[in-house]
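J.: Take a look and give me a structure for this.
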Amino acid sequence: MSETVHTETRGNVLVITIDRPEAKNAINREAAEGIAAALDRLDAEDELRVGILTGAGGTFCSGMDLKGFLRGESPFVEGRGFGGLTERKPAKPLIAAVEGYALAGGLELMIACDMVVAHSGAKLGIPEAKRGLAAAAGGLMLLPDQIPHKVAMELALTGDFIDAARGYELGLINRVTDGSALDGAMELAQAIAANGPLAVRISKQIIEESRGWSPDERWERQGQLTPQVFASEDAREGAAAFAEKRQPEWKGR
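T.: Take a look at the predicted model:
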């Protein structure tokens, strides 16, 4: 078990905490492997519905561990990318709970998550250019998909930070809280976990994959995925629970 990444189950939610507060939760090899292992667990265990990624000590993540970088250490996991996340997401929803700083690789971990809840005092940025580096773990490619092109260009080329309010205004953050970001993320996670897990997983898959589908193939490609939802036991259970005015008991199939 990793000493730099801790996991905790809260009902159907898996909380994954980067625990290197002395290094502002900078990602080294061990942390990257710990996150990857936790995400494998999230997808493997049926009772887990949603994951939350957060950081200990009031900071989300300050990026790559530069001391480790100078030692030749790689914080990339083969097939999964930086921090065990940026190149391959879990099939289940993942929420970033951001306190303090989400910078460089930390921002790239944040934008690799499906949703973001941030404390109002959070600071975000990709300042790699200030160190003669580049945001090559997804910042340069994924950030323009999530915010206006010119704003992404400014953030990358100046290295300047933005605050949570600006991130929310740009659509980079789902919810801003004056209280605990983790508490806010738990509230969002529980709202998701209350829904049919198969419907949630396939809905996420379609939203992610359809960005690469051409207009001519969208309906056909969607039609290859949605029948398993409508023909599922959960679909029948959801309709029955509605008719009987009770909470559904999901099976995930």
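J.: use CA for all of it now, contacts and neighbours both
T.: OK.
J.: Residue 236: helix or strand, and which one exactly?
T.: Per DSSP states H and E: residue 236 is located in helix 233-243.
J.: Which strands or helices does that helix pack on?
T.: Contacting helix 233-243 under the criterion 3 or more Cα pairs under 8 Å, 6 or more residues apart in numbering; DSSP states H and E is no other helix or strand.
J.: Counting neighbours, which bits of that helix end up buried?
T.: 234-235, 237-238 (16 or more other Cα atoms under 10 Å).
J.: Closest to residue 214 out of these?
T.: residue 235 (28.8 Å; Cα to Cα).
J.: can you pull the contacts of the residue nearest to residue 93 when sequence neighbours are not counted?
T.: Among residues not flanking residue 93 along the chain, residue 50 sits closest, at 5.2 Å (Cα to Cα, 6 or more residues apart in numbering). Counting by Cα atoms under 8 Å, 6 or more residues apart in numbering, residue 50 touches 12-14, 42, 92-95, 189, 192-193.
J.: redo that, cut-off 10 Å
T.: Shown in contact with residue 50 (Cα atoms under 10 Å, 6 or more residues apart in numbering): 11-15, 42-43, 90-95, 186, 188-193, 197, 200-201.
J.: Could you identify the buried members of these?
T.: 12-15, 42-43, 90-95, 186, 188-190, 192-193, 197, 200-201.
J.: what's the first-to-last distance across stretch 75-82?
T.: 6 Å (Cα to Cα, to the nearest Å).
J.: Revised request: answer the last question for stretch 228-238.
T.: End to end - Cα to Cα - stretch 228-238 spans 14 Å.
J.: so who does residue 246 touch?
T.: 238, 240.
J.: The stretch 151-253 of the chain: helices as residue ranges?
T.: 164-169, 181-193, 197-209, 218-223, 227-230, 233-243 (DSSP state H, counting those that start in this stretch).
J.: Adding distance to residue 128, write these out as CSV.
T.: Listed next are these as CSV, based on distance: least, Cα to Cα, whole Å:
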stretch, distance to residue 128
helix 164-169, 19
helix 181-193, 25
helix 197-209, 27
helix 218-223, 37
helix 227-230, 43
helix 233-243, 46
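J.: Between those helices, which one is closest to residue 125.
T.: Among the helices of the stretch 151-253 of the chain, the nearest to residue 125 by Cα to Cα is helix 164-169 (10.0 Å).
J.: Show the residue spans covered by the strands in the stretch 1-150 of the chain.
T.: With DSSP state E, counting those that start in this stretch as the criterion, the stretch 1-150 of the chain has strands at 5-10, 13-18, 50-55, 76-77, 81-82, 94-98, 101-103, 115-119, 123-125.
J.: Show me what the first one is in contact with.
T.: The contact list for strand 5-10 (Cα under 10 Å, 6+ apart) reads 1, 14-20, 25, 30-38, 41, 48, 51-56, 186, 190.
J.: Among these, name the buried ones.
T.: Those of the contacts of strand 5-10 that meet the buried threshold are 14-20, 25, 30-36, 38, 41, 48, 51-56, 186, 190, by 16+ other Cα under 10 Å.
J.: ok so, going back, for residue 135, which of the helices of the stretch 151-253 of the chain is the nearest?
T.: Ranking the helices of the stretch 151-253 of the chain by proximity to residue 135 (Cα to Cα) places helix 164-169 first, at 17.9 Å.
J.: Before we compare anything, build this one as well:
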Amino acid sequence: MSDEVFVERREGVQVITINRPYVKNALDGAASREMARAVDELDADDDLRVGVIAGAGGTFCAGMDLKAFAAGGESPGIPGRGFGGITARRPKKPLIAAVEGWALAGGFELMLACDMVVASYGARFGVPEVKRGLVASAGAAVLLPQRVPQCVALEMLLTGEPIGARRAAELGLVNRLVPQGETRGAAIDLAGAIAANGPLAVAVTKRLAYEGRDWTFAESMEKSVTMTRVVSASDDAREGARAFAEKRRPVWTGR
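T.: Predicted coordinates for the structure are as follows:
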């Protein structure tokens, strides 16, 4: 990885840090591709269970690096994958955003592509594209009305005005609020709580949570049984039962 996107590993948790504070962690094409490679590593490595995305220097991400785009014309959107490599194709494994400062424009959409959000009390969230005659095309215009009441989503999308962290938490956009400087650690703690669970069960649960939104009730019952059958018959399911009976931590193999 480059100096502008660096990756750490912590007991089953991958931490991806956008390290471009001189442009408020706005992404250019190269940084976006580095993030996509990191997420590919997350999904491919059985030792990694959960990912965390953070920003260096007190800002999560201010969206697209407009100066880099103006100078070279290179977009941070990756064909088939979207902004940062995740807005159009989420990773299979859980992903947590650790937000301090601004999550703005594409940065807000990057946050929406994560499964959970830990934010500082001073964080700010916004989709100001209409103020520049643009449309939030990396997911916010579609996903935000699914996540918050439509009138609230439309106010954010059509005025371009930001909201604070407490309001974002009230709306359900943020899981946990913590003091400034503690979001990264809190996100890693949340990731660790997920990583401690059976990886097969976590993966199928995430699939059901997202794919099930498009199913009828009858389809959801049928597909839940079908998709969970392999988990129930797995070595991990037997190990979970044994560990519970023996009052010890389970040792997962992902099989």
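J.: now what about the TM-score between them?
T.: Here the TM-score for the pair of chains, by TM-score structural alignment, normalised by the length of the first structure, is 0.98; 253 aligned residues with a Cα RMSD of 0.9 Å.
J.: picking up where we left off before, nearest to residue 225 of the first structure, out of the buried residues of helix 233-243 of the first structure: which one, please.
T.: Minimum distance to residue 225 of the first structure across the buried residues of helix 233-243 of the first structure is 14.3 Å, recorded for residue 235 (Cα to Cα).
J.: what would the strands of the stretch 1-150 of the first structure look like in JSON lines with distance to residue 70 of the first structure?
T.: As requested, the strands of the stretch 1-150 of the first structure are arranged in JSON lines below (distance: least, Cα to Cα, whole Å):
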{"stretch": "strand 5-10", "distance to residue 70 of the first structure": "22"}
{"stretch": "strand 13-18", "distance to residue 70 of the first structure": "21"}
{"stretch": "strand 50-55", "distance to residue 70 of the first structure": "23"}
{"stretch": "strand 76-77", "distance to residue 70 of the first structure": "15"}
{"stretch": "strand 81-82", "distance to residue 70 of the first structure": "16"}
{"stretch": "strand 94-98", "distance to residue 70 of the first structure": "27"}
{"stretch": "strand 101-103", "distance to residue 70 of the first structure": "19"}
{"stretch": "strand 115-119", "distance to residue 70 of the first structure": "31"}
{"stretch": "strand 123-125", "distance to residue 70 of the first structure": "22"}
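J.: can you tell which of the ones you listed is closest to residue 205 of the first structure?
T.: Closest approach to residue 205 of the first structure among those (Cα to Cα): strand 94-98, 12.6 Å.
J.: List the contacts of residue 53 of the second structure.
T.: Applying Cα under 10 Å, 6+ apart, we find residue 53 of the second structure in contact with 7, 14-18, 35, 39, 60, 95-99, 110-111, 114, 117, 184, 187-188.
J.: How about the contacts made by the alignment partner in the second structure of residue 235 of the first structure?
T.: Under the alignment (TM-score structural alignment), residue 235 of the first structure maps onto residue 237 of the second structure. Applying Cα under 10 Å, 6+ apart to residue 237 of the second structure gives the contacts 198, 200-201, 230-231, 243, 250, 252, 254-255.
J.: swap the cut-off to 8 Å and go again
T.: By Cα under 8 Å, 6+ apart, the residues touching residue 237 of the second structure are 198, 231.
J.: next one: residue 95 of the second structure
T.: Shown in contact with residue 95 of the second structure (Cα under 8 Å, 6+ apart): 50-53, 114-116.
J.: What is the nearest of the residues you listed to residue 127 of the second structure?
T.: Using Cα to Cα, residue 114 comes nearest to residue 127 of the second structure of the contacts of residue 95 of the second structure, at 16.3 Å.
J.: That closest one against residue 98, yeah?
T.: No. Applying Cα atoms under 8 Å, one finds residue 114 of the second structure not in contact with residue 98, separated by 9.8 Å.
J.: quick revisit: the helix holding residue 236 of the first structure against the second structure, how far on average?
T.: Here the mean offset of helix 233-243 of the first structure against the second structure after fitting is 0.4 Å, by mean Cα distance after the TM-score superposition for the first structure.
J.: Quick one: map residue 192 of the first structure onto the second structure.
T.: Taking TM-score structural alignment, residue 192 of the first structure has residue 194 as its aligned residue in the second structure.
J.: what's the neighbour count on residue 169 of the second structure?
T.: For residue 169 of the second structure, the count of nearby residues is 17 (other Cα atoms under 10 Å).
J.: Okay, the nearest residue to it once chain neighbours are set aside and residue 114 of the second structure: tell me how far apart.
T.: Nearest-residue entry for residue 169 of the second structure: residue 175, 6.6 Å, with adjacent residues in sequence omitted and distances by Cα to Cα, 6+ apart. According to Cα to Cα, residue 175 of the second structure stands 11 Å off from residue 114 of the second structure.
J.: Looking at these two now, which is surrounded by more residues?
T.: Neighbours were counted for residue 175 of the second structure and for residue 114 using other Cα under 10 Å; residue 114 has more, 20 against 16.
J.: wait, what's in contact with that one?
T.: 90, 94-97.
J.: same check, this time on residue 179 of the second structure
T.: Counted by Cα under 8 Å, 6+ apart, residue 179 of the second structure has contacts 120-122.
J.: For those, pick the one with the most neighbours.
T.: The residue in those with the most neighbours, by other Cα under 10 Å, is residue 120 (25 neighbours).
J.: That one pairs with which position in the first structure?
T.: Per TM-score structural alignment, residue 120 of the second structure is aligned with residue 119.
J.: My guess is its match contacts residue 96. True?
T.: No. Residue 119 of the first structure lies out of contact with residue 96 (Cα under 8 Å); the separation is 11.0 Å.
J.: ok, and the closest non-adjacent residue to the match of residue 192 of the first structure?
T.: Nearest one to residue 194 of the second structure, counting by Cα to Cα, 6+ apart, is residue 50 at 7.2 Å.
J.: which residue lines up with that neighbour in the first structure?
T.: Using TM-score structural alignment, residue 50 of the second structure lines up with residue 50 in the first structure.
J.: those helices in the stretch 1-150 of the second structure, which residues are they?
T.: Along the stretch 1-150 of the second structure, the segments classed as helices by DSSP H, counting those that start in this stretch run 29-44, 66-72, 106-112, 140-147, 150-159.
J.: Format the ones you listed as CSV; extra columns: distance to residue 207 of the second structure.
T.: As requested, the helices of the stretch 1-150 of the second structure are exported to CSV (distance: least, Cα to Cα, whole Å):
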stretch, distance to residue 207 of the second structure
helix 29-44, 14
helix 66-72, 35
helix 106-112, 17
helix 140-147, 17
helix 150-159, 25
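J.: Which of those helices has the highest mean neighbour count?
T.: Comparing the helices of the stretch 1-150 of the second structure by mean neighbour count (mean count of other Cα atoms under 10 Å), helix 106-112 ranks first with a mean of 28.
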